[in-house]
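Colleague: Could you look at this predicted model? Sequence included:
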Amino acid sequence: MSIQITPAASDRMRAFLAKAPEAAGVRFSVKRMGCSGFGYVVDLAGAIASDDEVMDIDGIRVVVDPKSLPLVEGTLIDFQRQGLNASFVFHNPNATGECGCGESFTVA
């Protein structure tokens, strides 16, 4: 599996993990939402299921569930600040379209 994390995203994830030492890692997944179909979710992983894919990326344990895995394979996760706003930004080679606001994406 190949998910990449930029240094900015790595720093942000480390900050979250430092505040929650009980977390098993960072969970990266998708859920049905928005007008295009799927939205990204980055959260702390409370537990790791037996069928989760677990990888170490730059010292960060990233956990992906089996349903999300084919939709996020090859994704580059970045973190950007623009004025007062800050958010993770996803560059997903599987996405074939996005909604106008960028909240959700579609796949073929």
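Modeller: Yes, it's here. Residues are numbered from 1 along each chain as shown.

Colleague: hey, let's count contacts and neighbours off CA atoms from now on
Modeller: Will do.

Colleague: Please settle this for me: is Lys31 part of a helix?
Modeller: No - using DSSP: H, G, I helix; E, B strand; the rest coil, the assignment for Lys31 is strand, not a helix.

Colleague: take a look at this one as well, against the first:
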Amino acid sequence: MAIILAPAALERVKEFLASAPDALGVRFGVHRTGCSGWGYAVDLARDAREGDTVFEQDGVRIYVTADSLELVDGTEMDFTKNGLNEQFVFRNPNVAAECGCGESFTTDADKAA
């Protein structure tokens, strides 16, 4: 099990954490949304929650809720810049399909349900 930060994402997260000294790390997970079912949620982790799985990479802690872990296990988070646009992008091996805009996804488990 792992969540991986690509070099650009690692640097961006470190910038966020440097400006928020009370943050423990970054919280990563999913929530129900969009036309395909699941959307990513990334925020600063200001507390550790019961059931969290914590990954650490180069001093950065990544907190993942128990409800999200199965859906994001193995995901690589990257950070891209394209002109004036900047965003985190996700390479998730659990994704079976994405909506046209790329904001939400489904897994094989969703298709079977």
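Modeller: Perfect, thanks for sending it. Everything numeric in this text was worked out from a predicted model, so none of it was measured.

Colleague: Give me the TM-score for this pair.
Modeller: With the length set by TM-score structural alignment, normalised by the length of the first structure, the two chains reach a TM-score of 0.97; 108 aligned residues with a Cα RMSD of 0.7 Å.

Colleague: Most distant residue from the centre of the first structure?
Modeller: No residue in the first structure sits farther from the centre than Gly83, which is 22.2 Å out by Cα atoms, centre = their mean.

Colleague: what's the average distance of the lengthiest helix in the first structure to the second structure?
Modeller: As assigned by DSSP state H, the longest helix anywhere in the first structure is helix 7-19. Superposed on the second structure, helix 7-19 of the first structure shows a mean distance to its aligned partners of 0.4 Å (mean Cα distance after the TM-score superposition for the first structure).

Colleague: ok, Arg46 of the second structure - contacts?
Modeller: Taking Cα atoms under 8 Å, 6 or more residues apart in numbering as the criterion, Arg46 of the second structure is in contact with 22-25.

Colleague: Kindly apply the preceding question to Val95 of the second structure instead.
Modeller: Residues in contact with Val95 of the second structure, defined by Cα under 8 Å, 6+ apart, are 105-108.

Colleague: And those residues, which is closest to Met1 of the second structure?
Modeller: Thr107 (17.1 Å; Cα to Cα).

Colleague: how about the helices in the second structure?
Modeller: For the second structure, the helices defined by DSSP H occupy 7-18, 66-72, 108-112.

Colleague: for these, which one sits closest to Val30 of the second structure?
Modeller: The closest of the helices of the second structure to Val30 of the second structure is helix 66-72. By Cα to Cα, the value is 5.6 Å.

Colleague: Show me what the closest one is packed against.
Modeller: Applying 3 or more Cα pairs under 8 Å, 6 or more residues apart in numbering; DSSP states H and E, we find helix 66-72 of the second structure packed against strand 25-33.
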